[in-house]
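> Can you look at this prediction? I've put the sequence above it.
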Amino acid sequence: MRSLVGFLAGLLFGIGLVVSGMADPAKVLDFLDLFGTWDPSLAFVMGGAVLVTFLGFRLVLRRRAPVLMERFDLPGTRLVDGRLLTGAVVFGVGWGLGGFCPGPAITALPLMAPGTLVFVPMMILGLWAGVKVREARAATGAALPGR
């Protein structure tokens, strides 16, 4: 049942990305181009997402436990550290350069656009490299940045 609900939620999310234009890197780059062909429409998409998330969290967290799990899986800290800031910068720069963030990039794969076909493998390579760096640091006992 959890897999079916997860699939349906992912499908709804993907459809929302396509309908909102988030799967079109040109639209995203136009949103980021404040002094050129600025397109403010994605601000409404983001505003709607923030509003739905804010209200959804308020409603859901009133429950003692999620419907399909034993407990909520929430972050254990609210600390803003070097790792969080570095990740945010890397994410933002990648989004600005490529016009994609991971969800819309995967959603846009069936379109077979050349930019997507380069971005997604490089994203996967970056994720793999991050895991390998973390494993290497853990094996040598080296501290991770921000810790």
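Yes, it's here.
> Please count neighbours and contacts with C-alpha atoms only from this point.
Noted.
> Now tell me what touches stretch 63-76 from outside.
The contact list for stretch 63-76 (CA atoms under 8 Å, 6 or more residues apart in numbering) reads 2, 60.
> any idea how far it is from the chain center?
21 Å (CA atoms, centre = their mean, to the nearest Å).
> and Ala65, how many residues sit next to it?
The number of residues packed near Ala65 is 13, by other CA atoms under 10 Å.
> Now do it against Phe7, distance only.
Separation of Ala65 from Phe7 (CA to CA, to the nearest Å) stands at 21 Å.
> For this protein, which segments count as helices?
With helices called from DSSP state H, the chain shows them at 2-20, 25-32, 41-60, 82-98, 102-108, 114-140.
> how about these in a markdown table, adding mean neighbour count?
As requested, the helices of the chain are exported to a markdown table (neighbours: other CA atoms under 10 Å):
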| stretch | mean neighbour count |
| --- | --- |
| helix 2-20 | 13 |
| helix 25-32 | 19 |
| helix 41-60 | 12 |
| helix 82-98 | 14 |
| helix 102-108 | 19 |
| helix 114-140 | 13 |
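> Tabulate those helices (JSON lines), appending distance to Pro75.
JSON lines is the format used below for these (distance: least, CA to CA, whole Å):
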{"stretch": "helix 2-20", "distance to Pro75": "20"}
{"stretch": "helix 25-32", "distance to Pro75": "29"}
{"stretch": "helix 41-60", "distance to Pro75": "14"}
{"stretch": "helix 82-98", "distance to Pro75": "12"}
{"stretch": "helix 102-108", "distance to Pro75": "20"}
{"stretch": "helix 114-140", "distance to Pro75": "19"}
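> Second structure for comparison follows:
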Amino acid sequence: MNRNICQFGAALASGIVFGFGLSLSGMLNPARVQGFLEVFGTWDPSLAFVLGGAVVVAFIGVQVMKLMRHPAFDDTFHVPTIRRIDAPLVIGSAVFGLGWGIGGFCPGPAVASLALGLPQTVLFVVAMLVGMTLHDRLWSRGT
């Protein structure tokens, strides 16, 4: 079978499982995320369990990756090599966190929430795509 078709199929299956998990856990509801961030009000701890589960799955995945010589559908693993914490990383993390707190979405759940057809979700995703495009165009000029 063609390697590209296998890669596409694996990516599609992963995305479907991810989206189903987000839906099942209630993370497509921005109020759930904002409730988690509201530590001095009516705090909703459910996101902590979702994040904890994600850390466990990622940890297991990294351990399995270390035992493999190469991934199933590629010649090498593509892992970050830069471990430096610099200003762009800190600023980008802060902007991501602000957007996450204000909008109640991060990119994956925002895209999955488009299936709900809510106007605020469409607005968030459009704004996210505009921001990504601006960043790519401005950042590539500066480097």
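Arrived safely. The shown structure was predicted, so the numbers you read here are calculated from the model rather than taken from an experiment.
> what's the TM-score here?
The TM-score (TM-score structural alignment, normalised by the length of the second structure) is 0.93; 138 aligned residues with a CA RMSD of 0.9 Å.
> So the residue nearest the centre of the second structure versus Pro88 of the second structure, what's the distance?
Centroid check for the second structure by CA atoms, centre = their mean gives Gly108 as the closest residue, at 4.6 Å. Distance from Gly108 of the second structure to Pro88 of the second structure, counting by CA to CA: 22 Å.
> hang on, the earlier thing: not counting sequence-adjacent ones, nearest residue to the counterpart of the residue nearest to the centre of the second structure in the first structure?
Mapped onto the first structure by TM-score structural alignment, Gly108 of the second structure lines up with Gly103. Of all residues not flanking Gly103 of the first structure in the chain, Gly14 sits nearest, at 7.5 Å (CA to CA, 6 or more residues apart in numbering).
> From Ser113 of the second structure, how far off is the aligned partner of the one you found in the second structure?
Per TM-score structural alignment, the equivalent position to Gly14 of the first structure in the second structure is Gly19. Distance of Gly19 of the second structure to Ser113 of the second structure, computed by CA to CA: 9 Å.
> same check, this time on Ala72 of the second structure
From Ala72 of the second structure across to Ser113 of the second structure, the span is 30 Å (CA to CA).
> With Arg137 of the second structure instead?
For Arg137 of the second structure relative to Ser113 of the second structure (CA to CA), the value is 27 Å.
> what do you get for Leu47 of the second structure?
The gap separating Leu47 of the second structure from Ser113 of the second structure is 16 Å, by CA to CA.
> Next: Pro80 of the second structure.
Using CA to CA, Pro80 of the second structure is found at 29 Å from Ser113 of the second structure.
> can you check Phe18 of the second structure too?
As judged by CA to CA, Phe18 of the second structure and Ser113 of the second structure stand 12 Å apart.
> Check Thr76 of the second structure too.
Between Thr76 of the second structure and Ser113 of the second structure the computed distance is 33 Å (CA to CA).
> go on, Arg84 of the second structure?
34 Å.
> Roughly how far does the counterpart of Gly131 of the second structure in the first structure sit from Phe7 of the first structure?
Gly131 of the second structure maps onto Gly126 in the first structure, with residues paired by TM-score structural alignment. The spacing between Gly126 of the first structure and Phe7 of the first structure, counted by CA to CA, is 25 Å.
> ok, now how distant is Gly26 of the second structure from Leu114 of the second structure?
To Leu114 of the second structure, Gly26 of the second structure is 14 Å away according to CA to CA.
> With Thr133 of the second structure instead?
19 Å.
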